[in-house]
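**Student:** Here is my input; please provide its structure:
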Amino acid sequence: MQSSIAQLEVTYLRTTSPKPDPRNPRVHSDKQVRQIAQSIESFGFNVPLLIDDQQMVIAGHGRLLPARRLGRETVPAIRLSHLTKSQRTAFLIADNRLTENSSWDERNCY
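**Tutor:** The predicted model follows:
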């Protein structure tokens, strides 16, 4: 399947602007939100949210919640305007599920 490569641009949005998708299939426990908040505090906000043209979160719900709890004013985001509605849904699921198909190489765990 051929697809064109979209030009991606990181923009910064107020943390109140992105809208979490109410149908997001992932659940983030308070413990995980605290862990992600600690990661953001330690390393910075290094992975942008992925949003659609209406600023609905496609991927990054688990980063938006801790950013808000930490009182961050802005978050980086990439707008995925090139995806259709069905592609956005499929990508949301794939983005979360595909990582479950990997395993750890214990020799490289620092």
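**Student:** only C-alpha atoms for contact and neighbour calcs from this point on.
**Tutor:** Will do.
**Student:** For the closest residue to His61 other than its chain neighbours, the count of nearby residues, please.
**Tutor:** Nearest in space to His61, with sequence neighbours left out and distances taken as C-alpha to C-alpha, 6 or more residues apart in numbering, is Pro20 at 6.3 Å. Residues within reach of Pro20, counting by other C-alpha atoms under 10 Å, total 18.
**Student:** can you check Lys19 too?
**Tutor:** When neighbours are counted by other C-alpha under 10 Å, Lys19 registers 16.
**Student:** Let's see this one next, to set against the first:
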Amino acid sequence: MKVETVSIDKIKPYENNPRNNDDAVANSIKEFGWQQPIVVDNGRVIIAGHTRYKAAKKLGYKEVPIVVADNLTKEQVNAYRLADNKSGELATWDDDELQEWLIVLLVVKA
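**Tutor:** Below you'll find the predicted structure:
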């Protein structure tokens, strides 16, 4: 996987993106920086990372990190768009482990 940094104007949102995203990711990028690139196809159309793209626009970024998924067929690109968005929704939480993590985070912030 090769991560490139490109002008934000060189990539395009997928016009049929069915997901409604909010801008909460902007706070994460401000706090932690870019930790996950935007995935695009050969035409530089976003496959995964629409929310990161919107956050970058909101924050005034001129450049963003991308990965070109040039090894996927058109059908795989469409399937990946869905899988990338849906897989997080299918996850569940271990409430006991989550509580421990939240306690640790609260103690560190204090």
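**Student:** what's the TM-score here?
**Tutor:** Scored by TM-score structural alignment, normalised by the length of the first structure, the superposition of the two chains gives a TM-score of 0.86; 99 aligned residues with a C-alpha RMSD of 0.9 Å.
**Student:** Quick one: map the residue nearest to His61 of the first structure onto the second structure.
**Tutor:** Under the alignment (TM-score structural alignment), Pro20 of the first structure pairs with Pro13 of the second structure.
**Student:** Now for its match: which residues touch it?
**Tutor:** If you count contacts by C-alpha atoms under 8 Å, 6 or more residues apart in numbering, Pro13 of the second structure has them with Val45, Ile46, His50, Tyr53.
**Student:** rerun that using 7 Å as the cut-off
**Tutor:** By C-alpha atoms under 7 Å, 6 or more residues apart in numbering, the residues touching Pro13 of the second structure are Val45, Ile46, His50.
**Student:** so Ile58 of the first structure makes contact with Pro48?
**Tutor:** No: look at Ile58 of the first structure against Pro48 with C-alpha atoms under 7 Å: they stay out of range, at 11.1 Å.
**Student:** more neighbours, the two?
**Tutor:** A side-by-side neighbour count of Ile58 of the first structure and Pro48, using other C-alpha under 10 Å, places Ile58 first with 25 against 18.
**Student:** and the more buried one, that one's in a strand?
**Tutor:** Yes: according to DSSP: H, G, I helix; E, B strand; the rest coil, Ile58 of the first structure belongs to a strand.
**Student:** quick one: the counterpart of it in the second structure and Ile38 of the second structure, what's the gap?
**Tutor:** Aligned by TM-score structural alignment, Ile58 of the first structure pairs with Ile47 of the second structure. Ile47 of the second structure sits 8 Å away from Ile38 of the second structure, going by C-alpha to C-alpha, to the nearest Å.
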